[in-house]
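In: Below is the sequence, then the predicted model.
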Amino acid sequence: MKSILEALIFASPEPLTPKAMFKLLDTEPKEDVQAALAELKQDYDRPGGLQLVEVAGGYQIVTRSDLHDWVRKLFHERSTQRLTVQALETLAVIAYKQPITALDDTEIRGVNTAGVLNTLLERGLNKIVGPKQVVGRPFLYATTREFLIRFGLNDLNDLPKVEDMAEALGLDVPILVEQPTREEDLPLAEPEVEEPGGSIH
């Protein structure tokens, strides 16, 4: 079963979740599938060109990070596929402060980020999660599962420390540190209504 599981993980275009494994191997006891996965992890816990990683709640077989430069030579990765520094900065702000509006992001970075946000939406790295309950009801943005996959994260708890990310992008640490909620960001209060007799609610 271990070889079957390995083939499924390798062939899957997205991280293969345990739930998907159980469904694909529904004729096998779940305990046996879990045991095969544990053995497979041990097999890949060794020096080699490939590694089994847990990403976005699932598993992928990928090349080791220290060999990426060699793999890029094979695929002749085009520069157009890479994110710009501006896009990475915006994505970092969203990742650490989500959900966040375009205006909040613009105020944090000091530049208009509308175009960058659209680019990230097109690439599936961020998404609109709903309106913010303030005047104008602006859209709130958050990261996606594709973001986790692209950056090799199992969940948002795997994000690097704020200080490390800020240093890598050349940002000031306070930009990525959570700030107190501003009064204008609070939900609008219901207007007071005067009832007959003079009482106000």
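Out: Thanks, I have the structure now.
In: make it CA atoms for all contacts and neighbour counts henceforth
Out: Noted.
In: List the buried residues of the longest helix seen in the chain.
Out: When the chain is parsed with DSSP state H, its longest helix is helix 30-44. For helix 30-44, the neighbour count (16 or more other C-alpha atoms under 10 Å) marks 30, 33, 36, 37, 40 as buried.
In: Comparison target, given below:
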Amino acid sequence: MDRKRQVGKAEMQQSPLLSTEARLVEVILFLENEPVSLERLSKMTSLSEETTRNAITELQEHYRENLHGLDLAESQGAFQFLPSSDLHDKLRSCYGRRVDRRLSRAALETLSIVAYSQPITRREIDNIRGVSSDTIIRLLRDREYIKVIGRKDVPGHPCLYGTSRKFLFEFNLASISALPKLSDIDRLRFEAEPTQEKKEEA
């Protein structure tokens, strides 16, 4: 056995083995195309939510400490595997150009509103921007930066929009919580006046 194989074997022996629960969660997240919530993972694995959460923590530590090509990221209470942040620049040439070269200022503004205010309806986006966002929302959906993540429980049940896995990857974010903090001015700007939807809900 050459030295390279000996080193690799030694590293494998030193790397802690994953529990059966962690391996089960790992394969489910690998097979799913979308982020999976803790509640759904618990049901799919037939494990308690506490055991499932412990398995996720075990996986996150395992992937972080052993320099894998993937990170187990959490976004809005759901979990998914994403490319490790240190590999993003190497992957961009194969999997896409920079976002800011493809999106207009208005599109970037709308995408920012969705990212910081999600889940959010089209009317709420319009209220913040002061203009109709129909065309831009269609564009962002076509390019898979945003998606419908539910419906608001008000008359008409309007779609609720949120960001996608592609958005996180393109902006080099492990999760939504990694977004830069808004300035006081921007935070106030994103706090629009109550829309008719909210008034009806009240």
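Out: Sure, I can see it. Model, not experiment: these values are computed from the prediction.
In: Work out the TM-score between the chains.
Out: Between these two chains, after superposing, the TM-score reads 0.57 (TM-score structural alignment, normalised by the length of the first structure); 168 aligned residues with a C-alpha RMSD of 4.4 Å.
In: Which elements pack onto the next helix or strand after the longest helix of the first structure?
Out: Remark: after helix 30-44 of the first structure, the chain's next helix or strand is strand 50-55, criterion DSSP states H and E. Packed against strand 50-55 of the first structure, as judged by 3 or more C-alpha pairs under 8 Å, 6 or more residues apart in numbering; DSSP states H and E, are the following elements: helix 30-44, strand 58-63.
In: what range in the second structure does the shortest one sit on?
Out: Residues 78-83 of the second structure are where strand 58-63 of the first structure aligns, with TM-score structural alignment as the criterion.
In: any chance you could map the helices in the second structure?
Out: Going by DSSP H, the second structure shows helices at 3-14, 20-31, 38-45, 49-65, 88-95, 105-117, 122-129, 134-142, 165-170, 184-190, 196-201.
In: ok and the fourth one relative to strand 70-75, angle-wise?
Out: Per axes from the mean of the first three to the mean of the last three C-alpha atoms, to 10 degrees, the angle that helix 49-65 of the second structure makes with strand 70-75 is 130 degrees.
In: Can you give the contact residues for helix 49-65 of the second structure?
Out: 16, 18-19, 21-22, 25-26, 38-39, 41-42, 70-73 (C-alpha atoms under 8 Å, 6 or more residues apart in numbering).
In: mind giving me TSV with the helices of the second structure and columns for distance to residue 157 of the second structure?
Out: Shown next, in TSV, are these (distance: least, C-alpha to C-alpha, whole Å):
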stretch	distance to residue 157 of the second structure
helix 3-14	52
helix 20-31	30
helix 38-45	24
helix 49-65	30
helix 88-95	35
helix 105-117	18
helix 122-129	12
helix 134-142	17
helix 165-170	25
helix 184-190	22
helix 196-201	9
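In: and stretch 162-176 of the second structure, which residues are buried?
Out: Those would be 162-165, 167-170, 172-176, for stretch 162-176 of the second structure by 16+ other C-alpha under 10 Å.
In: May I see the residues you listed organised as CSV, with distance to residue 199 of the second structure added?
Out: Below are those laid out as CSV (distance: C-alpha to C-alpha, whole Å):
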residue, distance to residue 199 of the second structure
162, 22
163, 25
164, 29
165, 32
167, 31
168, 32
169, 36
170, 36
172, 37
173, 34
174, 35
175, 31
176, 28
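In: Now for these: which two are most distant?
Out: 162 and 172 (16.9 Å; C-alpha to C-alpha).
In: right, and residue 10 of the first structure touches residue 59 too?
Out: No - between residue 10 of the first structure and residue 59 there is no contact under C-alpha atoms under 8 Å: 9.0 Å.
In: Compare those two (neighbour count), which wins?
Out: Set residue 10 of the first structure next to residue 59 and count neighbours by other C-alpha atoms under 10 Å: residue 59 wins out with 21 against 17.
In: Contacts only, for the more buried one.
Out: Taking C-alpha under 8 Å, 6+ apart as the test, what residue 59 of the first structure contacts is 9, 15, 16, 17, 52, 53.
In: ok, now with 10 Å
Out: Shown in contact with residue 59 of the first structure (C-alpha atoms under 10 Å, 6 or more residues apart in numbering): 6, 9-10, 12, 14-18, 37, 52-53, 154.
In: Equivalent analysis for residue 141 of the first structure, please.
Out: Residues in contact with residue 141 of the first structure, defined by C-alpha under 10 Å, 6+ apart, are 94-95, 97-102, 105, 117, 121, 126-132.
In: For residue 102 of the second structure, see how far away residue 50 of the second structure is.
Out: Distance of residue 50 of the second structure to residue 102 of the second structure, given as C-alpha to C-alpha, to the nearest Å: 43 Å.
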